[in-house]
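# From the sequence below, what's the structure:
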Amino acid sequence: MRAGVLSGRTVVLEPLRVEHAEEMAVVLADAELYRFTGGEPPSADELRARYAAQVRGRSGEQWWLNWVIRAQGAAAAGYVQATVEGGIAELAWVVGVAHQGRGLARESVGLVAAWLRGLGVVRLIAHVHPDHAASAAVARGVGMVPTSVVEDGERLWEGLPPAP
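Just a heads-up that it's a prediction; the model follows:
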């Protein structure tokens, strides 16, 4: 299982490469992105090290699929990732502050979710901070619903992948 290029109406998702580190360090530099998740903006060097591990694509039975989000023909705007194991995909996404409010996360996550269904994924999950309305809207937009489970301060959302 390898992440390929996925194209939508307004976004193109490029499979993650180590070379994306410089560009993504700029996208992820705004401290506001970490209000709900904690942490600090990563440096380009930290991202290079992280991406070098992620682009391996798997660990044991777990697949790591990562894409850089681009608005059609534009600079990087964020990322989407899916960790897939046993027919279940855990999704995560971040869109840079300068690119928020344009539907890029919703379209990107929808593309990935539909693509995963075509590969046999039968369940989607995501962890969303209860106060993060925008991420909750993205999860809801791909058919996930909140559960009663809260782990590390984030609510578990789950659902079926949409048809491709």
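# Could you use CA atoms for every contact and neighbour count after this?
OK.
# just checking, what packs against the longest helix anywhere in the chain?
Determined from DSSP state H, the single longest helix within the chain is helix 104-118. Helix 104-118 sits against strand 6-7, strand 11-15, strand 62-71, strand 76-85, strand 88-95, helix 133-141, with contacts defined as 3 or more Cα pairs under 8 Å, 6 or more residues apart in numbering; DSSP states H and E.
# Dump the ones you listed into CSV; add distance to Leu33 as well.
Shown next, in CSV, are the helices and strands packed on helix 104-118 (distance: least, Cα to Cα, whole Å):
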stretch, distance to Leu33
strand 6-7, 24
strand 11-15, 20
strand 62-71, 16
strand 76-85, 11
strand 88-95, 8
helix 133-141, 12
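# Could you confirm Pro162 falls within a helix?
No - counting by DSSP: H, G, I helix; E, B strand; the rest coil, Pro162 falls outside a helix, being coil.
# what angle sits between the next helix or strand after the longest helix of the chain and strand 88-95?
As assigned by DSSP states H and E, the chain's next helix or strand after helix 104-118 is strand 123-128. Interaxial angle, strand 123-128 versus strand 88-95 (axes from the mean of the first three to the mean of the last three Cα atoms, to 10 degrees): 40 degrees.
# Sequence B follows; please return its structure for comparison with A:
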Amino acid sequence: MRPDTTVTLHGDRLDLVPVGPEHAEEMAAALADPALHVFTGGEPATADALRTRYARLAAGSPDPAEAWGNWALRLRADGRLTGYVQATIGPDATEIAWVLGTPWQGCGLATEAARTLLAHLTATGTTTVLAHIHPDHHASAAIARALGLTPTEVWQDGELRWRLECPPTG
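Reported below is the predicted structural model:
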């Protein structure tokens, strides 16, 4: 069974809501710090660029063998968007990623969001989870470790592949 990418997921402090063009303005502000791009390259996206990107993501993958899940992180305490998690769900593995705006870093929200996503994925049949992390991005490596992922020896675009094998459900 393929995970449902259109449902809202709930963590302890966060709601993970399927991202759409209506989130662009607030997400552009949440992700405006250029420091978020130190390890991934690029620069903060404008609200217009995010609106276009989110519309494309909401339309889904053009590859029928792959599904995209993209969730904005809404902090329940104040209703603000703080970042996102994403999953690229393929036939053999699911790749996950997380980004949290600078003002909300350091208090476990990225780990909570990634853990909430992972629980949803594994509950719906995902057995192999991958993440690609820059070798100097210690905070992301700590999140991967907290989720149970371990580093492999595979490199892709300057990032190390981390992997988790989950027992099949059912």
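# care to give me the TM-score?
Once superposed, chain against chain, the TM-score is 0.95 (TM-score structural alignment, normalised by the length of the first structure); 164 aligned residues with a Cα RMSD of 1.6 Å.
# For the longest helix of the first structure, grab the matching residue range in the second structure.
Across the second structure, the stretch matching helix 104-118 of the first structure (TM-score structural alignment) is residues 109-123.
# ok, average deviation of the matching stretch from the first structure?
Compared with the first structure after fitting, stretch 109-123 of the second structure deviates on average by 0.7 Å (mean Cα distance after the TM-score superposition for the first structure).
# spatially speaking, which residue is in the middle of the second structure?
Centroid-nearest residue in the second structure: Val85, 2.1 Å away (criterion: Cα atoms, centre = their mean).
# Need the nearest residue in space to that residue, chain neighbours excluded.
Spatial nearest neighbour of Val85 of the second structure, chain neighbours left out: Trp98 (4.3 Å); criterion: Cα to Cα, 6 or more residues apart in numbering.
# how far does stretch 65-83 of the first structure sit from the chain's center?
8 Å (Cα atoms, centre = their mean, to the nearest Å).
# residues touching Trp64 of the first structure, list them.
By Cα atoms under 8 Å, 6 or more residues apart in numbering, the contact set of Trp64 of the first structure is Gln54, Val55, Arg56, Gly57, Arg58, Gln81, Ala82, Thr83, Val84.
# Grab the nearest non-local neighbour of the fourth one.
What sits nearest to Gly57 of the first structure in space, not counting adjacent residues and going by Cα to Cα, 6+ apart, is Trp64, at 4.7 Å.
# any idea what the one you found aligns with in the second structure?
For Trp64 of the first structure, the residue aligned by TM-score structural alignment is Trp68.
# From Ala142 of the second structure, how far off is that match?
Trp68 of the second structure sits 24 Å away from Ala142 of the second structure, going by Cα to Cα, to the nearest Å.
# do the same with Arg115 of the second structure
According to Cα to Cα, Arg115 of the second structure stands 12 Å off from Ala142 of the second structure.
# what's the answer for Gly20 of the second structure, then?
29 Å.
# got it, and Asp92 of the second structure?
According to Cα to Cα, Asp92 of the second structure stands 25 Å off from Ala142 of the second structure.
# Likewise for Thr52 of the second structure?
Taking Cα to Cα, one finds Thr52 of the second structure at 32 Å from Ala142 of the second structure.
# Also Leu75 of the second structure?
21 Å.
# ok, Glu19 of the first structure touching Leu47?
No - checked against Cα atoms under 8 Å, the pair Glu19 of the first structure and Leu47 is beyond contact range at 9.5 Å.
# Looking at the two, which is more packed in?
Remark: of Glu19 of the first structure and Leu47, Leu47 carries more neighbours, 21 against 13, as counted by other Cα atoms under 10 Å.
# Doesn't the more buried one belong to a strand?
No - using three-state DSSP, the assignment for Leu47 of the first structure is helix, not a strand.
# got a list of what the equivalent of Val19 of the second structure over in the first structure touches?
Aligning on TM-score structural alignment places Val19 of the second structure opposite Leu16 in the first structure. Leu16 of the first structure sits next to Tyr51, Val55, Asn66, Trp67, Val68 when contact means Cα under 8 Å, 6+ apart.
# ok, and the closest non-adjacent residue to Leu16 of the first structure?
Nearest non-adjacent residue to Leu16 of the first structure, counting by Cα to Cα, 6+ apart: Trp67, 4.9 Å away.
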